[in-house]
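Asks: This is a predicted model, with the sequence first.
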Amino acid sequence: MSLCALLFAIVTWQVIAEGPLRDADERLGPWITGSRLPDGAAEFLADLGGVAVAAPVLAAVAAWTAWRGRLDGVFRWWLAPVTAVVAMAAVPALVIPLKVLVDRTGPAGMDGSGYYPSGHTATAMVAYGGAALLLLPHLRGTYARRELVIACALLNFGVGLGLVRRGYHWPLDVVAGWLLFGMVLQVMVIVIARYGRGSAEECGPAQE
C-alpha cells in the first residue's frame, strides 16, 4: 500500500506541476490513440468501466456471496459484501474532489477539465477487483484462483487501454485510478481479514 501511495503522490505532483512525467504522458497519449485497435473494440472496453455496466456486476457478486456465506453459516457473512459496496461508494467520494483539485484538461477533442483521475478506471478497478476478491474464497484450487486474478487484471487493463485509445483520458489519468483504488482494495482485504476470517476460525468448532 505504501508503494501505491508513493507512486500516486508522485504522479499527481507531476501532473499538477506540469513536470517531465506529464510531458511524456501527453506524448504517449496520441501514440496510443493512433494505434490499430479498432474503434468499436476500444469503445466496448471503455464502456466496461461505466457505472451502468460495472456496478451491477459487483452488486450481483456481492449478493451471491452474501447468500452463500449465510447459507454456509459463515461468521459475519455480510462483512465482505458490505465492504465491497462501501469501496464502490468511495469512488465518487475520492474521485470528484481530486478532479476538482487537479483540474486537468483532457486530450484533444475533449471539452473542459477534470480528467484526473479517471472515474471509469476507478469504477472498473473496484467493481471487478472487488468481485474477484469476493469470489476467491469460494474457488477451489490454485489454478482457478490464479485465472480469476489474471482475468481481473486483463479486464482492468483493457478498460484503461480503451479509454486512452478512444481519446477520453491521458494514460496517467488511468494509472492514477489504478494506484488510488488499488489502495482501496488493499484496505478491503485488510478489513475482511481482520474482522471476518479471524473471528470465523474462533467460532468454527461451535458450528460443527
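Replies: On my side now, so go ahead. Note that the structure is a prediction, hence the values are computed from the model and not measured.

Asks: contacts, neighbours, all on C-alpha from now
Replies: Noted.

Asks: Which residue, other than its chain neighbours, is closest to residue 88?
Replies: Spatial nearest neighbour of residue 88, chain neighbours left out: residue 126 (6.0 Å); criterion: C-alpha to C-alpha, 6 or more residues apart in numbering.

Asks: next SSE after the helix or strand harbouring that neighbour?
Replies: Assigned by DSSP states H and E, residue 126 belongs to helix 119-135. Going down the chain from helix 119-135, the next helix or strand is helix 142-165, by DSSP H and E.

Asks: Pull the contacting residues for the spatially most central residue of the chain.
Replies: Residue closest to the mean C-alpha point of the chain, counted by C-alpha atoms, centre = their mean, is residue 125 at 1.2 Å. Contact analysis of residue 125 by C-alpha atoms under 8 Å, 6 or more residues apart in numbering lists 156, 177, 178, 181, 182.

Asks: Just put those in TSV and tack on neighbour count.
Replies: Converted to TSV, these look like this (neighbours: other C-alpha atoms under 10 Å):
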residue	neighbour count
156	28
177	26
178	25
181	25
182	19
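
Asks: Now residue 20: closest residue in space that isn't a chain neighbour?
Replies: Nearest one to residue 20, counting by C-alpha to C-alpha, 6+ apart, is residue 14 at 7.1 Å.

Asks: The one you found - how many residues pack around it?
Replies: For residue 14, the count of nearby residues is 16 (other C-alpha atoms under 10 Å).

Asks: so it makes contact with residue 25?
Replies: No. Contact criterion C-alpha atoms under 8 Å: residue 14 and residue 25 do not qualify, at 10.2 Å.

Asks: got any residues that touch both of these two?
Replies: With C-alpha under 8 Å, 6+ apart, residue 14 and residue 25 have no common neighbours.

Asks: Secondary structure element holding the residue nearest to residue 20?
Replies: helix 2-17.

Asks: Against that first model, consider the following:
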Amino acid sequence: MMALTALFGLITWQVAADGPLVRLDERVGESLFRRGPAALTQLFSDLGGVPVALPVLVGAIAYALWRGARRLPVYAALTMAAVPALVIPLKVATARQGPLTEAVNYYPSGHTATAAVAYGASALLLLAVDRPAWLRAWLPPVAAVLLTAATGVGLVLHGYHWPLDVLASWCLGPVLLAPLWWAGRRRAANGR
C-alpha cells in the first residue's frame, strides 16, 4: 500500500505542478484517443459510472447482510462514500483540463475510482461471507480487476481522461479498500 500511496502522491504532485510527467502523459494520451470501437470504449467507460457500479455494490452489501455480516457492509458503504469525499476536492484543487475539452477538474478519474471501490468492495464482501459452491474464491477479485481495468482503458481510449488520471485512481482504489480487506480477513479469522 505504501508504494501505491507514494505513486498516487507523485502523480498528484506532477499534475498540480504541471511537471514533466504531465507532458509525457498528454503525448501518450493523444496517441491513444479515439482508438478502438467507439461503442465498446463507451461501454467500458460506463462501467465506472454510479448507475452501473453502485447497484453491483448494493447487491453485494445486501447479499453480505443476508449471509449474516453486519459490520462489513457498513464498512463497504463508508469506503464507497470516501470516493467522492476524496476525489471531488482533488479535482477542484488540481483543476486539470480534460482531453478533447476546455473543461477542467478531470484529475483523478472519478469513474475509475468508483469502479475500483465498488467492484473491489463487492469482491471483498463476497470473499468474507459464505458463498454458493459455484462461486469460486478467485472469481470476485478477478472480475473486480477486469471491470476496473476495462473502465480505465475505455476512459482513455474514448478521450474522456488522460492516462495519469486513470493510473492515479487505480492507485487510490486499493488504498481505500485496504481497511475493508483487513476487516474481512479479521472476520474470517474469527470464524464469523
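Replies: Great, that's in hand. Keep in mind the model is a prediction, meaning the values are calculated, not measured.

Asks: Just the TM-score for the two chains, thanks.
Replies: The TM-score (TM-score structural alignment, normalised by the length of the second structure) is 0.92; 190 aligned residues with a C-alpha RMSD of 1.8 Å.

Asks: rewinding a little: what does the residue nearest to residue 88 of the first structure correspond to in the second structure?
Replies: Correspondence of residue 126 of the first structure to the second structure, assessed by TM-score structural alignment: residue 117.

Asks: any idea how far that match is from residue 79 of the second structure?
Replies: According to C-alpha to C-alpha, to the nearest Å, residue 117 of the second structure stands 7 Å off from residue 79 of the second structure.

Asks: what do you get for residue 148 of the second structure?
Replies: 16 Å.

Asks: returning to that earlier point: any idea how far the residue nearest to residue 20 of the first structure lies from residue 163 of the first structure?
Replies: 21 Å.

Asks: do the same with residue 177 of the first structure
Replies: Applying C-alpha to C-alpha to residue 177 of the first structure and residue 163 of the first structure gives a distance of 12 Å.

Asks: what do we get in the second structure for residue 179 of the first structure?
Replies: So, by TM-score structural alignment, residue 179 of the first structure is matched to residue 171.

Asks: do residue 88 of the first structure as well
Replies: In the second structure, residue 88 of the first structure lands on residue 80 (TM-score structural alignment).

Asks: And for residue 97 of the first structure?
Replies: Using TM-score structural alignment, residue 97 of the first structure lines up with residue 89 in the second structure.

Asks: tell me which element that match is part of?
Replies: Secondary structure (DSSP H and E) places residue 89 of the second structure in helix 71-94.

Asks: Show me what that helix packs onto, helices and strands only.
Replies: Packing partners of helix 71-94 of the second structure (3 or more C-alpha pairs under 8 Å, 6 or more residues apart in numbering; DSSP states H and E): helix 2-17, helix 50-66, helix 110-128, helix 163-189.

Asks: number of nearby residues for the residue lying closest to residue 82 of the first structure once chain neighbours are set aside?
Replies: Nearest residue to residue 82 of the first structure, sequence neighbours excluded (C-alpha to C-alpha, 6+ apart): residue 62, at 7.7 Å. Counted with other C-alpha under 10 Å, the neighbours of residue 62 of the first structure add up to 23.

Asks: what's the answer for residue 118 of the second structure, then?
Replies: Neighbours around residue 118 of the second structure, by other C-alpha under 10 Å: 30.

Asks: That one contacts residue 61, correct?
Replies: No. The pair residue 118 of the second structure / residue 61 is not scored as a contact, 10.4 Å apart, by C-alpha under 8 Å.

Asks: quick one: what's aligned to residue 137 of the second structure in the first structure?
Replies: By TM-score structural alignment, residue 137 of the second structure lines up with residue 145.

Asks: can you list contacts of stretch 10-19 of the second structure?
Replies: 20, 21, 22, 93, 94, 96, 107, 164, 168.

Asks: Would you check the span in the first structure matched by that stretch?
Replies: Counting by TM-score structural alignment, stretch 10-19 of the second structure corresponds to 10-19 in the first structure.

Asks: Can you point out the buried residues in the matching stretch?
Replies: Using 16 or more other C-alpha atoms under 10 Å as the burial criterion, the residues of stretch 10-19 of the first structure that qualify are 11, 12, 14, 15.

Asks: now swap in stretch 179-199 of the first structure and tell me
Replies: For stretch 179-199 of the first structure, by 16+ other C-alpha under 10 Å, it's 179, 180, 181, 182, 183, 184, 185, 188, 189, 192, 196, 197.

Asks: Next: stretch 48-62 of the first structure.
Replies: Buried residues in stretch 48-62 of the first structure (16+ other C-alpha under 10 Å): 48, 49, 50, 51, 54, 55, 57, 58, 59, 61, 62.

Asks: Now distance to residue 134 of the first structure too, for these, in CSV please.
Replies: Output for the buried residues of stretch 48-62 of the first structure, formatted as CSV (distance: C-alpha to C-alpha, whole Å):
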residue, distance to residue 134 of the first structure
48, 19
49, 19
50, 20
51, 19
54, 15
55, 14
57, 12
58, 9
59, 11
61, 7
62, 7
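
Asks: Just the closest of those to residue 202 of the first structure, please.
Replies: residue 62 (24.1 Å; C-alpha to C-alpha).
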